[in-house]
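Enquirer: no sequence on this one, just coordinates:
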């Protein structure tokens, strides 16, 4: 998994948070819900942003809450969908 995937995920997350958080300030292992308080509407915006950023359709049936716990974990999930993205 490339660090580039995680950086792109952090950029999408920072845009959704819209609170002045810079992508570089988001640790790879930060819990998206517990540390950033991502609510359900923000999560939907985040997932739609990921679909746009990586030009994929997420498989919501196979997406687990644990996949969304950190940038690193979600990066693995996204990389599994788009191996060329890494």
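Expert: Now that the structure is in, tell me what you want to look at. Please read all numbers here as calculations on a predicted model, not as lab measurements.
Enquirer: Could you use CA atoms for every contact and neighbour count after this?
Expert: Will do.
Enquirer: Name the helix or strand for the residue lying closest to residue 66 once chain neighbours are set aside, please.
Expert: Among residues not flanking residue 66 along the chain, residue 73 sits closest, at 7.7 Å (C-alpha to C-alpha, 6 or more residues apart in numbering). Mapping residue 73 onto the secondary structure by DSSP states H and E places it in helix 71-81.
Enquirer: ok, and here's another one to check against it:
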């Protein structure tokens, strides 16, 4: 799951180098440099790939502190 998240982030940012530079501790906002439109695309792509529905009212920015924390969140829904 974690590697797929990294691949999705790389696709959204159109930056293949991210696949090699991101780690499980990478901050999705700060380290990836994702903007608000890219964030929407990222969330939609994650929902599609993992067949999950993210509840935006319960979603917290703390889930974006690292790729690992985001994956842990996905595993709970």
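Expert: It's in. Nothing here was measured: the structure is a model prediction, and the numbers come from that model.
Enquirer: Surely the residue nearest to residue 66 of the first structure touches residue 65?
Expert: No: taking C-alpha atoms under 8 Å as the definition, residue 73 of the first structure is not a contact partner of residue 65, at 10.3 Å.
Enquirer: And these two? Which one has more around it.
Expert: Using other C-alpha atoms under 10 Å, the more surrounded residue of residue 73 of the first structure and residue 65 is residue 73, with 17 against 9.
Enquirer: what do we get in the second structure for that one?
Expert: Taking TM-score structural alignment, the alignment pairs residue 73 of the first structure with residue 69 from the second structure.
Enquirer: My guess is its match contacts residue 63. True?
Expert: Yes: look at residue 69 of the second structure against residue 63 with C-alpha under 8 Å: they come within range, at 5.3 Å.
Enquirer: This completes my enquiry, with thanks.
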